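Enquirer: from the sequence below, what's the structure:
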Amino acid sequence: MLRFMPVGDSMTIGSAGEHTWRYRMWRHLRETYGGPFALVGPRETLYDKATDAPTSYEYADPAFPRAHLAGWGEGWLHMAPLIGEAVRSCRADVLLVSLGLIDLGFYTNAEQTAGNVREFVAEARAANPRVRMVVLPVVPNVRAESDAPFAAEVARFNELLAKAVADLDEPRSPLLLASPPPSYDIHLDTYDGTHPNASGEHRIAEAFAEAMYQAWDLGEPYAA
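Expert: Just a heads-up that it's a prediction; the model follows:
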């Protein structure tokens, strides 16, 4: 069985009432992947905006494997110390990682964030030397439209992320940089300039799915 672990921030955990891109990915894999698979991770909940806590189970469709390692307001900085134990305990084979926006917005600059990417990869591989990882670049959010230094920091980090992926990729533990979600428009694919709505969820899932299909011949092209 191939075990996929979604790793991310608020765009990945999602909030009460949503499907999440994790659900869209599960649907895609169920229809296109030829073998048994699971979504795994140490957490299952959505974020509840009413209580400001990750305590909700109110998925739009709860009938899917909801496990993940994602948190509202968490980034590479927070996940690097957690990923080793999560990979080990959940026996993850493939990490689907969408992180970085929260780091750059509140915690670390591009260089520091890239350093945390490298720590994350090292910790994941220490837990499973054959783990595969697909990493999504940071998609600039609405803040980048009016905050030029922040937009520049996002662009700089994405350059450093591509370099880290190229440097750290190895045959027994492939590290894959996905292309940004195709035609992603923060005014159409999010509900607030940052967090994905239904169409945004499909586009994020598509970015991961297309990367795995093109690089590893895993599954098939994404059909929303």
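Enquirer: every contact and neighbour count from this point should use C-alpha atoms.
Expert: Will do.
Enquirer: helices along the protein, start to end?
Expert: In the chain, helices defined by DSSP state H lie at 10-13, 21-32, 76-79, 83-90, 101-102, 110-127, 143-146, 148-168, 198-216, listed in chain order.
Enquirer: got the contact list for the shortest one?
Expert: Spelled out, it's helix 101-102. With Cα atoms under 8 Å, 6 or more residues apart in numbering as the test, helix 101-102 has contacts from 9, 73-75, 138-140, 154.
Enquirer: the residue nearest the centre of the chain and residue 6, how far apart?
Expert: Centroid-nearest residue in the chain, with Cα atoms, centre = their mean: residue 98, separated by 2.6 Å. Look at residue 98 and residue 6: by Cα to Cα, to the nearest Å, they are 8 Å apart.
Enquirer: quick revisit: roughly how far does the residue lying closest to the residue nearest to the centre of the chain once chain neighbours are set aside sit from residue 148?
Expert: Closest residue to residue 98 apart from its sequence neighbours, by Cα to Cα, 6 or more residues apart in numbering: residue 8 at 4.8 Å. Using Cα to Cα, we find residue 8 at a distance of 25 Å from residue 148.
Enquirer: this one next, for a side-by-side:
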Amino acid sequence: MRKTSGALAAFLALAAVVMYLTTTPAGAAAIRIMPLGDSITGSPGCWRALLWNKLQSTGYTDIDFVGTLPPQGCGVAHDGDNEGHGGYLATNVANQNLLPGWLSATRPDVVMMHFGTNDVWSNIPPATILGAFTTLVNQMRASNPAMKILVAKIIPMNPSSCADCGQRAVTFNNAIPAWAASTSTAQSPVTVVDQWTGFSTATDTYDGVHPNAAGDQKMSDKWYPALVNALSGVTPTPTVTPTVTPTVTPTTGAGCTATYRNAGQWQGGFQGEVTVKNTGTTPISAWTVRWTFANGQQVTQIWGGTLSASGANVTVRNESWNGSLAPGASTTFGFLGSYSGTNTAPSPTCS
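Expert: Coordinates of the predicted model:
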């Protein structure tokens, strides 16, 4: 806002107070919003682009969509940072303790979570999925005690390879409201956003699971009022300027290992995870993992690392936020891959 004087300054100050519920005062920290989920959120999750632009056009300009994953297309200008990990199960994210690292890297004030589709597809009981949700909520509150949490009833499912998924989704969705009511607190409310009602797998998806353009619009329209309501009660977390730490170049006692795990496999595709651990006695400031696929596999999506590949040879380097590891510390990156026929596990090395 430009500096003014006298009556004009007083008028503008009054106007800023009146507009507070729809815009954050200039100079305040932006409210950070994490879209969290699986491929419906992140691959490419074009409902996020629609929602971002609707927020901008209605005066909610001091917001920041956050996540460790970058934009994934859509052809629409928007803030595309997100935490929508294709192929992920909410139960795996909870069991493998993945969320705390994402939270510490992005420090959200609000989380929008559409999660559980892959768990339902895997026939995991609703109580188990909601137990994982509770773990995730507790981790969110450990990151920010005043976290505002929006949890979706997932959109309907009718994949050709899972005849029972439609009813499983209904059963899971029906269990969410009671769980949310028991988990919500005054300081950190859990709000249920009904993405299921009014959504048709026949007209709003392209494969019975993932939204098409019509489905993206419906999802954006459902998120918008709930998110606006959450924004009105959020005090942004102050932006902290990170301390500049000199690059550490170990000369002795340095070392790291990379351990591969197949986290899931289906016809023609699989999900891999690699844990990088500092096995030395001095800190490391960066790491590089390499392996060679034996059967022509290809990485199609990666998170938690920067990929370069040449034929069967794969190289993954750390992101800016997970390169520094103290002795004994570890970090994990994951990827989705494709294969044909045989899927021999790679043997990664770390340097």
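Enquirer: hang on, the earlier thing: show me what the residue nearest to the centre of structure 1 aligns to in structure 2.
Expert: Using TM-score structural alignment, the partner of residue 98 of structure 1 in structure 2 is residue 114.
Enquirer: enumerate every residue touching its match.
Expert: Per Cα under 8 Å, 6+ apart, neighbours of residue 114 of structure 2: 35-38, 40-41, 151-154.
Enquirer: just give me the closest of those to residue 103 of structure 2.
Expert: Minimum distance to residue 103 of structure 2 across those is 10.6 Å, recorded for residue 36 (Cα to Cα).
Enquirer: what number of residues lie near the closest residue to residue 166 of structure 2 other than its chain neighbours?
Expert: Nearest residue to residue 166 of structure 2, sequence neighbours excluded (Cα to Cα, 6+ apart): residue 157, at 4.9 Å. If you count neighbours by other Cα atoms under 10 Å, residue 157 of structure 2 ends up with 28.
Enquirer: for ChimeraX, write the select line for the buried members of the contacts of helix 101-102 of structure 1.
Expert: Those of those that count as buried under 16 or more other Cα atoms under 10 Å are selected in ChimeraX with:
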select :9,74,75,138,139,140,154
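Enquirer: now tabulate the contacts of helix 101-102 of structure 1 in CSV and tack on distance to residue 85 of structure 1.
Expert: Conversion of the contacts of helix 101-102 of structure 1 to CSV gives the following (distance: Cα to Cα, whole Å):
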residue, distance to residue 85 of structure 1
9, 18
73, 20
74, 17
75, 17
138, 25
139, 28
140, 30
154, 29
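Enquirer: okay, and residue 12 of structure 2 sits in which element?
Expert: helix 6-18 (DSSP states H and E).
Enquirer: residues in structure 1 aligned with that helix?
Expert: Against structure 1, helix 6-18 of structure 2 falls on no residues (TM-score structural alignment).
Enquirer: in that helix, what counts as buried?
Expert: Of all the residues in helix 6-18 of structure 2, those buried under the rule 16+ other Cα under 10 Å are residue 16.
Enquirer: same thing with stretch 63-70 of structure 2?
Expert: So stretch 63-70 of structure 2, judged by 16+ other Cα under 10 Å, has buried residues 63-69.
Enquirer: from these, which is closest to residue 131 of structure 2?
Expert: Among these, residue 67 lies closest to residue 131 of structure 2 (Cα to Cα), at 23.3 Å.
Enquirer: from residue 96 of structure 1, how far out is the residue mapped onto the closest one from structure 1?
Expert: If you follow residue 67 of structure 2 across to structure 1 using TM-score structural alignment, you land on residue 41. Residue 41 of structure 1 sits 11 Å away from residue 96 of structure 1, going by Cα to Cα.
Enquirer: then residue 82 of structure 1?
Expert: The gap separating residue 82 of structure 1 from residue 96 of structure 1 is 15 Å, by Cα to Cα.
Enquirer: okay, the two: which has more neighbours?
Expert: Between residue 82 of structure 1 and residue 96, residue 96 has the larger neighbour count (other Cα under 10 Å), namely 24 against 15.
Enquirer: does the more buried one touch residue 135 like I think?
Expert: Yes: shown here, residue 96 of structure 1 and residue 135 form a contact pair, counting by Cα atoms under 8 Å, at 6.3 Å.
Enquirer: whichever strand or helix holds residue 271 of structure 2 maps to which residues in structure 1?
Expert: Assigned by DSSP H and E, residue 271 of structure 2 falls within strand 269-278. Aligned by TM-score structural alignment, strand 269-278 of structure 2 falls on no residue of structure 1.
Enquirer: buried set for that strand?
Expert: Across strand 269-278 of structure 2, burial judged by 16+ other Cα under 10 Å covers 269-278.
Enquirer: with adjacent residues omitted, what lies nearest to the counterpart of residue 199 of structure 1 in structure 2?
Expert: Alignment note: residue 199 of structure 1 maps to residue 214 in structure 2; criterion TM-score structural alignment. Of all residues beyond its chain neighbours, the one nearest residue 214 of structure 2 is residue 204 (5.3 Å), with distances taken as Cα to Cα, 6+ apart.
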